[in-house]
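S.K.: let me see the structure of the following:
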Amino acid sequence: MSKPAERIVCLTATGIDILAELGLEPVGYLAQGIADRPEFFGDRAQQFTSVGSWMLPNLKAIRTLQPDLILGWRFPHRLYQHWLRQIASTYLMSGSGYDIALARLRDVARLTGRDTVAETAIQQLETQIETYRTAIPANLQKTVLMMGGSTLNLLSRRFIIETDVGTMGSLLQQLTHYPWIEPAGKRMEPGLMTVSLDRIVQSNPDVIFVQTYPPSTAPLSQQLTNNPRWKRLKAVQTGQVHEVDQFWHSGNGTHIMQIMLSQLMPLIYPEYL
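M.R.: Presented below is the predicted three-dimensional model:
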């Protein structure tokens, strides 16, 4: 690009995370998404023009906005990249985890002339992590699990686990005992895998964070209450099971990382934080 992008259309939650970190706002965003959350743009998001859904972006609406940069996700937006790149420069993201999030932030910062802002945001995150690392004795790290699922997972008896390369897993493995290692050659999205309840019992976490997915209406941890294996877990017996909403996975960016660290770490280490 010959000059920094100013008119940005965003087709992904991670893009919203990045723009919030860089102090920028999109001219167009999805009809439904996270932009109106108070952690991001709140009521200001009502001013963003709708450009369709994540799976079906409205190419005509995007073209009308005359953007000079489009932020998308490799799947599904690689299916549209021929048409998107005829409209404007297009940056397609993929992957999760700490290092990838920093690289993405720097990439978009270069495209928008916000390199200094990006480095400031990265320094804030690194300072936050170091503050926690200093406060927590290394020999007293707790075993933590981030899991999710629905009634379908209850039926299959396999639950979705965030691995050490996931958005939060990549941070928690620096500050806790996080034994959920990304397996080689798996087919699921990077950062996630499925495991049995028996495997969870083997690791016996001190603290468990649970996310309930549709079509479940009752919290997943509540649905597991009478499961004999679940009741054997240390975290269950000590009341250290915490339900978290789907905001947990709303973007693989540094902004959400800082927010979630500030929420989760005091629950893991109340005696130190």
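S.K.: going by C-alpha atoms from here, please, whenever you check contacts or count neighbours.
M.R.: Noted.
S.K.: which parts of this structure are helices?
M.R.: Applying DSSP state H to the chain gives helices spanning 13-22, 59-65, 74-77, 81-87, 98-112, 115-135, 151-156, 169-175, 197-203, 220-223, 228-231, 234-237, 254-268.
S.K.: dump these to TSV, plus mean neighbour count and distance to E189.
M.R.: Shown next, in TSV, are the helices of the chain (neighbours: other CA atoms under 10 Å; distance: least, CA to CA, whole Å):
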stretch	mean neighbour count	distance to E189
helix 13-22	25	15
helix 59-65	15	26
helix 74-77	16	11
helix 81-87	15	21
helix 98-112	19	15
helix 115-135	15	25
helix 151-156	14	17
helix 169-175	21	14
helix 197-203	14	20
helix 220-223	16	21
helix 228-231	14	26
helix 234-237	18	27
helix 254-268	18	19
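S.K.: now the second one, please; I'll put the structures next to each other:
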Amino acid sequence: MDHSALAQPANADEPLRDDRGTPIEAMQAERVAAISTFAADTLVALGVSPVGASTFGSEPLPSYLGAPLSHTRSLGQRASTNLELLTELKPELIIGIHRYTEPHARQLEAIAPFYAFDVVSLADSHRAVTGIATALGKRAEGEALNQAFDARLAKLDEAPGGVSAILLAGAGEAPFAYHDHFLSATLLEHLNATNAAGPSPTPEQTIPFGYTISLERLLALNPDVIFLFATGSERAFANNPVWPYLEAVKNGRVYEVGPHWKEGGGPIARRLILDEMAWRLYPEDVARPELPPSIASHPYS
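M.R.: You can find the predicted model right below:
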């Protein structure tokens, strides 16, 4: 198993920067806004309830984070954050995803100190968790969260293996499949499973993190397990005549997973994904994790 994506010990005196190149300075911020589910997740894991949070999909706030968001205001979609409401909330710090916030970065900086991270890979997740924790004056806590996750990965290194899987998103005629470096797909490798979608043809670039795949190509790959990311629309590709011939479909091993799988870089989401993925890949060897019914995976039919 290649552990290059795992957290590496960091020099506590080493200066950190976000993915915009902005040096991260520790501060005592009680009012923090999160532009992304990932940022809200990381804040909650560090014991901070965000005053406002942007998300994606149909949920106004990520439900899997539960009670810590009971007083959090929804700022709308991560790519179109309600800046007027954000200003009214008077945050002392703003954390976001780089690619969604870059168009209005200056507006955000005018509201409060702002740090942004692009969280696609597991290494990105480790780096961003440490960065956010550092901004909150909690660097040691952030590194401890990363180390705890790595310890869990290490325990699963002896998973049985011999299974292939693919992660699919979208609802059109052809779904979107995720490359190896996308965080949820990376976890397959750590569970000794093969990601049927394979590696990126441009490994030096984080984006694109996947590709549109035809049903004919999917049949050629024929993974044992298919994980479908949640969508609010009927999946047209599941009505394709090829679909019933897939081994995963024939064997009842197609699972619709919760929305946290799509933006799983936070400490809470990545642990939930890992434990549920392990159980679905190896149901005879791994215990079923306890998850709220609203986010638990279920067989797709």
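S.K.: circling back: list just the one of the helices of the first structure that sits closest to R44 of the first structure.
M.R.: helix 13-22 (12.0 Å; CA to CA).
S.K.: now the closest one: which residue numbers in the second structure?
M.R.: Aligned using TM-score structural alignment, helix 13-22 of the first structure spans residues 37-46 in the second structure.
S.K.: what's the burial count for L224 of the first structure?
M.R.: 14 (other CA atoms under 10 Å).
S.K.: should've said I208 of the first structure
M.R.: 22.
S.K.: contact partners of the match of helix 13-22 of the first structure?
M.R.: 33-34, 49-50, 53-56, 61-62, 65, 68, 95-97, 129, 132-133, 138, 141-142, 260, 263-269 (CA atoms under 8 Å, 6 or more residues apart in numbering).
S.K.: mind checking which of those residues land in strands?
M.R.: Using DSSP state E, A33, A34, A53, S54, T55, I95, G96, I97 are the members of the contacts of stretch 37-46 of the second structure that sit in strands.
S.K.: quick one: which of these is nearest G172 of the second structure?
M.R.: Of these, the one sitting nearest to G172 of the second structure (CA to CA) turns out to be T55, at 22.3 Å.
S.K.: who's in contact with the closest one?
M.R.: Neighbours of T55 of the second structure in contact, by CA under 8 Å, 6+ apart: I35, S36, T37, L61, P62, S74, L75, G76, Q77, R78.
S.K.: quick one: buried ones out of those residues?
M.R.: I35, S36, T37, L61, P62, S74, L75, G76, Q77, R78 (16 or more other CA atoms under 10 Å).
S.K.: separation between the last one and T202 of the second structure?
M.R.: The reference is to R78 of the second structure. As judged by CA to CA, to the nearest Å, R78 of the second structure and T202 of the second structure stand 26 Å apart.
S.K.: now render the helices of the first structure as CSV, adding distance to F209 of the first structure.
M.R.: CSV is the format used below for the helices of the first structure (distance: least, CA to CA, whole Å):
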stretch, distance to F209 of the first structure
helix 13-22, 22
helix 59-65, 38
helix 74-77, 27
helix 81-87, 37
helix 98-112, 19
helix 115-135, 19
helix 151-156, 16
helix 169-175, 11
helix 197-203, 13
helix 220-223, 9
helix 228-231, 14
helix 234-237, 10
helix 254-268, 9
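S.K.: quick one: which of the ones you listed is nearest P214 of the first structure?
M.R.: Closest among the helices of the first structure, once you apply CA to CA, is helix 151-156, at 8.2 Å.
S.K.: what's that closest one in contact with?
M.R.: Taking CA under 8 Å, 6+ apart as the rule, helix 151-156 of the first structure contacts F159, I160, P215, S216, L220.
S.K.: run the last query once more with 7 Å
M.R.: F159, S216 (CA atoms under 7 Å, 6 or more residues apart in numbering).
S.K.: give me the aligned partner of Q86 of the first structure over in the second structure.
M.R.: In the second structure, Q86 of the first structure lands on A110 (TM-score structural alignment).
S.K.: what do you get for Q223 of the first structure?
M.R.: Using TM-score structural alignment, Q223 of the first structure lines up with N239 in the second structure.
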